[in-house]
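Asker: Sequence first, then the predicted structure, then my questions.
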Amino acid sequence: MSERIGDRAVVLGGSIAGLFAARVLADHYHRVTIVDRDVLLGTDGPRRAVPQGRHIHGLLARGQQILEELFPGFTKELAAAGVPVRDFGTSLGWHFAGRPIRKVDTDLVCVSAGRWRLESEMRDRVALLPEVTFLEGTDVVRLRGTPSGDRIRGVQVQAHDGSQEARWLDADLVVDATGRGTRVPRWLREMGFPQVEEEQVKVDLTYTSCDFATPLPADPIGDGIAVIAVATPGSPRGATLARLPDRYSLSLNGLLGDKAPTDYSGFLEYARTLPVPSVHAAVRDAEPLGTPVAFHFPASVRRRYERMSRLPEGLLALGDAACVFNPIYAQGMTVAGIGAIVLRDHLRRGPGAPSRAYFRDLAAAIDAPWDMSAGGDLGFPGVRGRRTLKVRMGNTIMPRLQAAATRDAEVSRAFMRVAGLVDPPAALMNLPLMSRVLRPSRHR
C-alpha cells in the first residue's frame, strides 16, 4: 500500500482518462470522487456525453501494457469474454497508398474491445476500489481557490437535472479529465490566471462509421483484428475495418472537408473509392446494423500548461483535457494511460510536488505521440499548423519508410513498435534501420 498524501482527490470526468486517474489516485488518497454528468454505473453501450463513442477506438500496444500494469489480469479477462486479443504486428493489416506492409511477430498485444466495452470493464474494476466513489448525473460548475488564489481547493457541483442546488466539494487535488470540451482553461482565466497556450493542427476531419453483422460475406481480416487503409497525401481517404466481439465496424475518414456520406448507398460508394479494394468488397453485400453515423473533428489541440507563467497548485489534467489527438491515429486512450503513469510517478514524490513539475513531465511524455500525429497531418499540404524543420524532415523520410515496410520485416517491426507507442520515433532513425529504408529496391 502506497503512503497516503491527502484526504480527498476529485476527478472531473469518468471516461477512460478519468478511470485511469482514479485508479492511480486510489493508492495515494483516502477518498477519490469521480464526478460525471452521465449515469455511469451499470451502463452499457455508448454514452451521450461521448459523441465519438459509437466509432472505432483502438487501444495501442503501450496502452495494453499500462492497463495490465494497473489492472492485473485485465487482458486475460477480456479474452475469456470473447474480445479479440492478438499480436499487434500480425493482427493489423496496415496499408499505405494501397500497399500492405509486412506482417511480423512483435510480442506486443492488440486488444479489440471497442470504446464502451473497454470503459465499462475499467469502470467495474475501479468501482471495486474502497477509496473510490462515483458522483453521477452531476455537472461541475467552477473551481474553488484559496483566498490567495495560489491553490485549488475543490469544485462547485450541481445535479445535471437541476434537482439539487449547487454545492462545494472540497479536495486536496483536482484532476481534469473532462476531455476535449474542458472548461478548466476558461475557469482559470476567470480566476486571474494567464490564458493556457494552445497548439493547433487544423485537419477538418470527418469519420463516418457503420456496424455490420458477423460473419462478413468476404472477410479480409480472418483471425486478425483490423484492416487499416492509412490516408496519405497521395491517397487522402482512409478507413479502418475492425473485428469487434460481436460485430464488424467500418470507419471511413476524410480530411480537409472530404467526408463519407451518412446515407448507406453513399457510404458504400465512398468505400469503393479507397485504395484497398478488400474493404469495399467486405461490406458491399454485408448486413448493416443500423445507419452510418458521422463525427467531425476540426483540429488536434495541445494545451501547454507547462508554459504558463502562473499556475495554481492542486490542479492537474490528463487525457484529452491536456492534449486532443487526431483520432485516426488511435492514440487517445493510450496517451491517457501514459498520463496516468506520469501522475503516479508525480504522486510518489509526496504532497509537496509542484503542479508545474507534473505538467513538464506530462509534456515530455506527450511529445512523441504528438510529433507522430501532428507531423503526419502536416504532411497534407492543406492542413494548417506549424511546420518545423523536424516536421518537414519527418515527412520527407516517412514515405520511404512506409515503402520499405512493405518488403522488409525488420522495418515493419520497428514501425509497429513506434506506432504502438512502445518505442519513440527516434527508434526509426537509427543508422542500421535507415540503411534498410534507403536501400535501393527493385520493388520500388
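Answerer: Ah, there it is. Residues are numbered from 1 along each chain as shown.
Asker: C-alpha from now on. contacts and neighbour counts both.
Answerer: Noted.
Asker: Helices of the stretch 101-250 of the chain, start to end?
Answerer: For the stretch 101-250 of the chain, applying DSSP state H, counting those that start in this stretch gives helices covering 115-127, 184-190.
Asker: Return the set of buried residues in the first one.
Answerer: It stands for helix 115-127. Within helix 115-127, the residues that count as buried by 16 or more other Cα atoms under 10 Å are 115-120, 122-123, 126-127.
Asker: cool, stretch 303-321 as well?
Answerer: The neighbour-count check on stretch 303-321 (16+ other Cα under 10 Å) flags 303-306, 311-321 as buried.
Asker: re the thing from before, closest to residue 85 among the buried residues of helix 115-127?
Answerer: residue 118 (12.7 Å; Cα to Cα).
Asker: before we go on, here's another structure to hold up against the first:
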Amino acid sequence: MVVREVGGRAIVLGGSMAGLLAARVLSDHYAEVLVLDRDDLLGSTGPRRGTPQAVHAHALLARGEQILNELFPGFTAEVEASGVPCTDMGQLHWYLDGERLASVRTGLVVVNATRTDLEQHVRDRVAAIANIGFVAGVEILSPVTDPERTRVTGVRVHHTAAGTQQTYAADLVVDTTGRGSRMPVWLRELGYDRPAEERVKINLSYSSCFFRLPVSPLEDSLSIIPLGTPNYPTGAFMGRVKGDRHSLSLTRMLGAPPPATIEEFRAAAKELCTDRIYEAIKDAEPEGPPAVIRFPASVRRRYEALDRFPERMVVLGDGLCSFNPIYGQGMTVAALEAMALRAMLAEGEPPVPQRFHEAAARIIDVPWGIAAGGDLAWPEVEGERTPEIEAANAYMGRLQSAARFDARITETFMRVAGLIDPPDALFAPEIAALVDKFAPAEPTVV
C-alpha cells in the first residue's frame, strides 16, 4: 500500500481495541496520532475501569484474526509464543440443545486469549509505532469546531489529576469511546440531529470465573461452548487461556438472574445442555467470586442516515453498533471498520463522515442481521419478526440440527459466524440439500 500523508494530527477518543486499531491505521497517514483515555493504558496489566467486560469471555473471530495479522505482521505467532493457546475454529466443542456439532478442520484460527491479554498485545504493538502517543487520565468534554460548527478542529478535555482543562487541536477526531459514546449529545449541542437508534432488548447477563484445572476437561480442544437456546436458556463459554488457567462465562437471557456466588455458579453450570463443564468445576476452587455484568439490549445508531454531520470527525466501534456479546462480533467488526477507514485514507484525503459511516453500516449489516435475527428466535425477545426473519430462523434451526451429522455444514456455519463468508453461503444449494437430508422440514399443515 502506498502511504499518503493526509494531515498533521489525528486524535482517537478511547484506547480500547477499536481505538488501538484506529490509531494503527491513522499512523500511516497522519504525522502524529494521540490516543486519549481516562485510564493509564500503558501502565495497565489487568482489567481496566474503562472495560468492565474484560473479565468475561471474549472472542476474536476468524476475520478479526486475519486483520490483526495484516496490521501487525506475525501477530498470532507472537501471541501463541507468549503462552496463549490457538486452535482451529471447527475443532472447538460446540453444543446446541445437548448435541455436539460435527468437528471439522476449517483453517480458521481462534486466539483463545483473555480480553486483557489480547488488548495488551495489540497495545504493545501500537505503542511501538513512533508517531503514536497516549494521553492518560483525561475526561473527554466535547469536540471543538470552527465558528460555523461545520468542521471539527480539536477536542476539549479535563485532566482529572491536575483539575485543569486543555484543548488539543486535530485534523481528524475518531470517536471510539464505545457503547457510552456521547456523540449523540455532542451533535445536539452543535445543532445537529441525533442518530436514530435500533434496539433489540435481550436482558442478557454474564457471570464469569477463572479456575486452575491441572487436568483439562477439554480433551484435544481448547474450548467447549454450549450455546444458550430457548430449550436450554443457560449458555457457557469455557476455554483454556494460559497454562492450566481456564475461563468460564455463563450466560442467561431475558432477565434471568446471573449467579453471583460460587454455589449459584456451580448450580447454573449444572443447567447446561452438557454435563462436561459442571463435572470439571464441581470440586474446583475459583480464583475469586463470580464477576457479573448485565447487557440490556443490542443497540445500533444510524449515523449513516443523518443529512448533516461535522467534517473531520467519525465514529468507529461500539459507538456505531453494540452487539449481543454472545456472538463475539464486536472486536472483529471494529477491525473491519478500521480497514474501511484505512482504504479511504489511502486515497490521500481525510475521510468524509457520511461516506465512512455508510461504509461502516454496510459492514455492520451482516453481523447485525446474524445477531438480531438469532435473538428474535427467542419468543420472549421484543422486536419485529418479518416473514423473512421467521423463515431464516426456521431454516437456521434445521441447519444447526443437521450440522451434528455433516462436517460440511459445520464448516460453512463457522465461516459465516467468523465473518469470512456472507450469510448467503448457508443457503447455497449444496448446503440446503444437506439440511434437507439430515433435518427435513416439517410438512406444512393446511
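Answerer: Arrived safely. Small disclaimer: the values here were computed from a predicted structure and weren't measured.
Asker: Superposed, what's their TM-score?
Answerer: TM-score for the superposed pair, counting by TM-score structural alignment, normalised by the length of structure 1: 0.96. Supporting figures: 439 aligned residues with a Cα RMSD of 1.4 Å.
Asker: among the buried residues of helix 115-127 of structure 1, which two are most distant?
Answerer: Farthest pair in these, by Cα to Cα: 115 and 127, 18.0 Å.
Asker: Might you report the residue contacts of residue 290 of structure 2?
Answerer: Counting by Cα atoms under 8 Å, 6 or more residues apart in numbering, residue 290 of structure 2 makes contact with 207-209, 259-262, 265.
Asker: which of those are buried?
Answerer: The neighbour-count test (16+ other Cα under 10 Å) applied to the contacts of residue 290 of structure 2 identifies 207-209, 259, 262, 265 as buried.
Asker: related to what we said a few turns ago, got the contacts of residue 290 of structure 2 as TSV, with distance to residue 197 of structure 2 columns?
Answerer: As requested, the contacts of residue 290 of structure 2 are arranged in TSV below (distance: Cα to Cα, whole Å):
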residue	distance to residue 197 of structure 2
207	28
208	30
209	33
259	31
260	32
261	36
262	37
265	35
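Asker: In strands only, show me the residues you listed.
Answerer: Among these, DSSP state E puts 207-209 in strands.
Asker: Next, the mean deviation of the top helix by length along structure 2 compared to structure 1.
Answerer: Longest helix in structure 2, counting residues (DSSP state H): helix 353-375. Superposing on structure 1 places helix 353-375 of structure 2 at an average distance of 0.7 Å from its equivalents, by mean Cα distance after the TM-score superposition for structure 1.
Asker: so where is that helix in structure 1?
Answerer: Aligned using TM-score structural alignment, helix 353-375 of structure 2 spans residues 355-377 in structure 1.
Asker: in structure 2, what residues pair with stretch 236-245 of structure 1?
Answerer: Going by TM-score structural alignment, stretch 236-245 of structure 1 lines up with residues 233-242 of structure 2.
Asker: How far does the matching stretch sit from its chain's centre?
Answerer: On the basis of Cα atoms, centre = their mean, to the nearest Å, stretch 233-242 of structure 2 sits 16 Å off its chain's mean C-alpha point.
Asker: who touches that stretch?
Answerer: Contacting residues not belonging to stretch 233-242 of structure 2 are listed as 57, 83-85, 112-114, 216, 218, 222-229, 246-253, 268, 271-272, 277 [Cα under 8 Å, 6+ apart].
Asker: try 7 Å
Answerer: 57, 83-85, 112-114, 222-228, 246-253, 271-272 (Cα atoms under 7 Å, 6 or more residues apart in numbering).
Asker: so who does residue 418 of structure 2 touch?
Answerer: Here residue 418 of structure 2 is in contact with 61-63 (criterion: Cα under 7 Å, 6+ apart).
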